[in-house]
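Chemist: Take this sequence and fold it.
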Amino acid sequence: MKSYRLVPGRGLAGLTLHDRDVPEPGRGQVVVRIRANSLGFRDLRVLSGEYPLPVTPGVVPGCEGVGEVVAVGADVTRVRPGDRVAATVFPRWLDGPFRREDAAQLGTMIDGVLTEYALLSEDGVVHLPEHLSYEEAAALPLAAVTAWNSLTSGGAPHAGMTVLTLGSGAVSLFVLLFAKLAGARVIVTTSGPAKAERLRALGADEVINYRENPVWWKEVHALTDGQGADRVVDATGPLEQSLRSVAAGGEVAFVGYWLSGAKGAAPVDPATLFAAGSVLRRIATGSRAHFLELNRAVEAHRLRPVIDRVFPFEQVPDALAYCGSGGGFGKVIISHA
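Modeler: Predicted structure coming up:
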């Protein structure tokens, strides 16, 4: 089989394709024939050495992969050969709050899924919604789980609630889709009219162009009669504007520490944090339980993710270069077909 390997800190030059033996499952393990992957900005950070988690040299990259179980080890009971499954990004995080012992992540600390066959723990896989193709399902493990965690950990969204999500990246697109399923009013920030039009077509109630309105928190207040948004999902920053946008007693789900270039970001004034009168919740993707919950919602509503482009497995470097170019809308998918 073929697998990618990476040397952190070297960018695309550190990504190479290798021949390896197909793995054999041990006790509690499964072998999955990967059929599709998803890529994004997170993968570029891993390659560049700027990711917040440690990256093992020579690790198989990629944390988003789906496929078919082809072999199972002793004592495996949750899946069987032939099942369509997705890998969970944090295979040890099954439920409850994120703990340090849950931090082993696919594609950084342990081998990931940019490979033809992946050896995974049976605890680290979930079944796919039946109506989704492999390429569609590959969009779920990172962005969709993060969006679901962001929206539900502080209480599920509901009709009458206003949700603000920042940017038109994959997490925000899933926030928009999930929040609209719950009947919430959704405001989205974006960079221009073309993306604004697509966001409205997906159900956005209001779209704020942050280039035309750089102090966009004032626009949020204008759209909410001065109250602010009940839930803010911040996947891009700046955090200070999110804190000024949230309603008193609301919540900011903070996804974008490393996405927003936090090393160079201005520190948040404690007075702004206090004045927000809201909860600031740090989001680290999500658990297996989050994934199972969102799959039930996706299946019940026959929801389909937004796909931007599909590349073949042999063109992963080209796909990553495309991710880095910006301007896309939706998930970038790798197909093994």
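Chemist: going forward, measure contacts between C-alpha atoms and count neighbours the same way
Modeler: OK.
Chemist: Tell me how many other residues crowd Lys195.
Modeler: Using other CA atoms under 10 Å, Lys195 has 19 neighbouring residues.
Chemist: And it, how far from Gly155?
Modeler: Going from Lys195 to Gly155 by CA to CA, to the nearest Å gives 29 Å.
Chemist: And for Val55?
Modeler: From Val55 over to Gly155 (counting by CA to CA), the distance is 33 Å.
Chemist: If you count surrounding residues, which of these two has more?
Modeler: Neighbour count, other CA under 10 Å: between Val55 and Gly155, Val55 has more, with 23 against 11.
Chemist: sec struct for the more buried one, please.
Modeler: coil (DSSP: H, G, I helix; E, B strand; the rest coil).
Chemist: what about the closest residue to it other than its chain neighbours, how many residues close to it?
Modeler: Nearest residue to Val55, sequence neighbours excluded (CA to CA, 6 or more residues apart in numbering): Thr108, at 4.4 Å. Applying other CA under 10 Å, we find 25 other residues in the vicinity of Thr108.
Chemist: what do you get for Arg78?
Modeler: By other CA under 10 Å, the residues close to Arg78 number 11.
Chemist: Can you show me the helices along the stretch 151-300 of the chain?
Modeler: Using DSSP state H, counting those that start in this stretch, the helices of the stretch 151-300 of the chain run over 170-181, 193-201, 217-223, 239-245, 270-276, 288-300.
Chemist: and for comparison, fold this next one:
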Amino acid sequence: MRVMAIEDYGIEHLRLGERPVPEPRRGEVVVRLRAAALNYRDLEIVRGTYHTRFELPLVPLSDGVGEVVAVGDEVRRVKAGDRVAGTFWQCWTGGDFDPSAQAQQLGGPLDGMLGEYVRLDAEGLVVLPDAIGDEDAATLPCAAVTAWQALVTEGRVKAGDSVLVLGTGGVSIFALQFAAMSGAHVVATSSSDAKLERAKALGATATVNYRTHPDWAAEVLRLTGGRGVDHVVEVGGPGSFAQSLRAIRPGGQINVIGYVGGAEGLINPLDIFRRRATVRGIPVGSRQSFDALLRALTVSGTRPVIDRVFAWTEAREALQHLASGRHVGKVVLRF
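Modeler: The predicted structure follows:
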């Protein structure tokens, strides 16, 4: 089978090669890939800038969809012919997150989805509804489940709440869509007026250009009548966290997800105390959250925002597009 693997760090070192088609072991299945999608984490792993370096060579990408073609002993949940997506954490089925799952992440340290076939734990799969196509479903395992976990599973967002989403990347756009699905008011930020117009079309009720308003927290407070928002989907990292704290209402929630604005910065815990803020880290989500998300998408008809689709062998070009920051929503690979 053909795979693309990281042989050394850097997008230019992502190489197309050949490997044997895997055989399923006990409790495992083999899936023939149909579509995959990129996340910021994948870009960092390929570049070698992720906070953890994994053993190379490594097949990257956590998100993919395909058809089960072989089933190992003692597998009961799925069968050959089922259309499935892998879960980001191969062993987190539900309940509280178990730190021992750290060794079971697809796309590092486990080989991921950038190949024609992949071997997966049968417990680390969801069966996909017919209503959600391959390319749409491929965008869900990391970014969409993260946004769902933050706002719905953990945040209990409800109609009438206000939600602040930072930027227009994958997690933020999913968060905008899920908040709008729940009847919440959404404030979206971006440095691009064109992207903000896109956010409005997706359901944002207010927008802030953070280049025009460098003190964007003050603008968010103005837009909410001085009250602040109930929820922040914080993907910027330490550089934006202080403003996120200022933008929430007293007792509001900040869901810490990423650090696209940089990993360096100072956070004063007294500011959290003064705002009576609930701050939680969101390590994607469980299989249970993924299943709940699929049910919601099936009923609501909401579908992911896909920016561009590349052939899977054009993964280097797709990663460069993701790195450019020009995208709105998800970048997908077709097999």
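Chemist: contacting residues around the spatially most central residue of structure 2?
Modeler: By CA atoms, centre = their mean, structure 2 has its centre lying nearest to Ala143, at 1.3 Å. Applying CA atoms under 8 Å, 6 or more residues apart in numbering, we find Ala143 of structure 2 in contact with 39, 170-171, 174, 284.
Chemist: for it, helix, strand, or coil?
Modeler: On the three-state scheme (three-state DSSP), Ala143 of structure 2 is labelled helix.
Chemist: how much space between it and Ser190 of structure 2?
Modeler: 18 Å.
Chemist: what do you get for Gln105 of structure 2?
Modeler: Distance, Gln105 of structure 2 to Ser190 of structure 2, using CA to CA: 30 Å.
Chemist: The top strand by length along structure 1 vs structure 2, average distance?
Modeler: Scanning structure 1 for the longest strand, with DSSP state E as the assignment, gives strand 29-39. On superposition with structure 2, the mean distance recorded for strand 29-39 of structure 1 (mean CA distance after the TM-score superposition for structure 1) is 0.5 Å.
Chemist: tell me the angle the following helix or strand past that strand makes with helix 170-181.
Modeler: Moving toward the C-terminus from strand 29-39 of structure 1, the next helix or strand (DSSP states H and E) is helix 41-48. Angle between the axes of helix 41-48 of structure 1 and helix 170-181 is 160 degrees (criterion: axes from the mean of the first three to the mean of the last three CA atoms, to 10 degrees).
Chemist: list the helices and strands helix 41-48 of structure 1 packs on?
Modeler: helix 316-325 (3 or more CA pairs under 8 Å, 6 or more residues apart in numbering; DSSP states H and E).
Chemist: helices and strands around the helix it packs on, which ones?
Modeler: On a contact count with 3+ CA pairs under 8 Å, 6+ apart, helix 316-325 of structure 1 meets strand 29-39, helix 41-48, strand 331-335.
Chemist: Would you format these as CSV with distance to Val255 of structure 1 and mean neighbour count included?
Modeler: As requested, those are exported to CSV (distance: least, CA to CA, whole Å; neighbours: other CA atoms under 10 Å):
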stretch, distance to Val255 of structure 1, mean neighbour count
strand 29-39, 17, 27
helix 41-48, 12, 19
strand 331-335, 17, 25
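Chemist: Those: which one's closest to Arg302 of structure 1?
Modeler: Ranking these by proximity to Arg302 of structure 1 (CA to CA) places strand 331-335 first, at 17.9 Å.
Chemist: what about the closest one, how far off from structure 2?
Modeler: Comparing strand 331-335 of structure 1 with its match in structure 2 after superposition yields a mean distance of 0.4 Å (mean CA distance after the TM-score superposition for structure 1).
Chemist: chain center to that strand: distance?
Modeler: Distance, stretch centre to chain centre, for strand 331-335 of structure 1: 13 Å (CA atoms, centre = their mean, to the nearest Å).
Chemist: Between helix 170-181 and that strand, find me the angle.
Modeler: Using the same axes, to 10 degrees: strand 331-335 of structure 1 against helix 170-181 is 110 degrees.
Chemist: before we move on, the earlier item: which of the contacts of Ala143 of structure 2 are conserved in structure 1?
Modeler: Compared against structure 1 with both residues aligned by TM-score structural alignment, their matches' CA atoms under 8 Å, these retain 170-171, 174, 284.
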